[in-house]
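Asker: Output the structure for:
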Amino acid sequence: MMKGLGRLGDMAKIMKQAQEMQGKMAEMQDELARITVEGESGAGLVRATATCKGELTGLDIDPSIFDPNEKEVVEDLILAAIKDAQAKASDRSQQEMAKLTEGLNLPEGMKLPF
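Answerer: All right, here's what the predicted structure looks like:
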């Protein structure tokens, strides 16, 4: 009869761990909104800044690239810088989440948040 209580204790422990993880996940989401990364293109002529949640927060364009005949090149550089910033934001976000989930023994390839 006491064996059943042992399993309830294990379940309570698991529930407590899940609640703690939920709190840590919320904190991590807030932290990811504050961490910024910078992407660039054209050897730094165009720089884009984004949060690790993927929100674009800044764009810096060197005035030397403003040639009316090079409009398409400038557009391509801007897009490349934004994509670079977004890729870096995604990578950093995954790194931060990996720190949080260390020791959880999650199945390979499983990402959080679910």
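Asker: CA atoms for contacts and neighbours, from now on please.
Answerer: Fine.
Asker: helices and strands around the helix or strand harbouring residue 10, which ones?
Answerer: Element membership of residue 10 [criterion: DSSP states H and E] is helix 2-34. Helix 2-34 is packed against strand 46-51, helix 71-101, with contacts defined by 3 or more Cα pairs under 8 Å, 6 or more residues apart in numbering; DSSP states H and E.
Asker: if I look at residue 80, how far off is residue 36?
Answerer: As judged by Cα to Cα, to the nearest Å, residue 80 and residue 36 stand 17 Å apart.
Asker: go on, residue 98?
Answerer: Taking Cα to Cα as the measure, residue 98 falls 18 Å from residue 36.
Asker: Equivalent analysis for residue 18, please.
Answerer: Distance from residue 18 to residue 36, by Cα to Cα: 28 Å.
Asker: now the other sequence, so there's something to compare against:
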Amino acid sequence: MRNMNEMIRQAQIMQRKMSEKQEQLKSMTVEAASGGGMVKVTVTGGQELVGVSIEPSVVEAGDVEMLQDLVLTAANEALKKSKELMEKELSAVTGGLNIPGMF
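Answerer: Next up, the predicted model:
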């Protein structure tokens, strides 16, 4: 019974730390670019898209399809970086344990 209580206590501590880390991740950002930096996208560690920057020359070119591709590419790369950041930060809390549903 004593070991069970200790395990529950440890799980509660880990859960609190995970919640704290998830809040911290919301203020951390990553950036990705495409088209040689013509399009930049910023995403938080909480997987929220918070910024898009487009060089005016891309818009002036009038190639909507190219612009859409550049935004999509940058956004997907930023989300990938954000996920990697989240996994790295949360694995520090879990001690590298792969807990289903956490990432």
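Asker: TM-score for the pair, please.
Answerer: For this chain pair, the superposition-based TM-score is 0.90 by TM-score structural alignment, normalised by the length of the second structure; 102 aligned residues with a Cα RMSD of 1.6 Å.
Asker: Residue 98 and residue 36 of the first structure: who's more crowded?
Answerer: Between residue 98 of the first structure and residue 36, counted using other Cα atoms under 10 Å, residue 36 has the larger neighbour count: 21 against 14.
Asker: Now do the same for the more buried one: its match in the second structure.
Answerer: In the second structure, the residue matched to residue 36 of the first structure (TM-score structural alignment) is residue 29.
Asker: Spit out the contact partners of its match.
Answerer: Contacts for residue 29 of the second structure were tallied using Cα atoms under 8 Å, 6 or more residues apart in numbering; they are 42, 43, 44, 45, 82.
Asker: do the same with residue 86 of the first structure
Answerer: By Cα under 8 Å, 6+ apart, the contact list for residue 86 of the first structure reads 39, 50, 52, 54.
Asker: Map residue 100 of the first structure across to the second structure for me.
Answerer: Using TM-score structural alignment, the equivalent of residue 100 of the first structure in the second structure is residue 93.
Asker: So for the first structure, the centremost residue is which one?
Answerer: Centroid check for the first structure by Cα atoms, centre = their mean gives residue 93 as the closest residue, at 2.4 Å.
Asker: re earlier: mind checking how far the match of residue 100 of the first structure is from residue 69 of the second structure?
Answerer: For residue 93 of the second structure, the distance to residue 69 of the second structure - Cα to Cα - is 37 Å.
Asker: which of the two has more neighbours?
Answerer: More crowded of residue 93 of the second structure and residue 69, by other Cα under 10 Å: residue 93, with 17 against 14.
Asker: list the contacts for the more buried one?
Answerer: 14, 17, 18.
Asker: Can you give me the neighbour number for the counterpart of the first one in the first structure?
Answerer: Residue correspondence, TM-score structural alignment: residue 14 of the second structure in this structure matches residue 21 in the first structure. When neighbours are defined as other Cα under 10 Å, residue 21 of the first structure has 15 of them.
Asker: what does residue 64 of the second structure give?
Answerer: Counted with other Cα under 10 Å, residue 64 of the second structure comes out at 12.
Asker: just residue 6 of the second structure next, same as before
Answerer: Using other Cα under 10 Å, residue 6 of the second structure has 11 neighbouring residues.
Asker: again, but for the one 5 residues further on
Answerer: By the measure other Cα under 10 Å, the count of residues near residue 11 of the second structure is 12.
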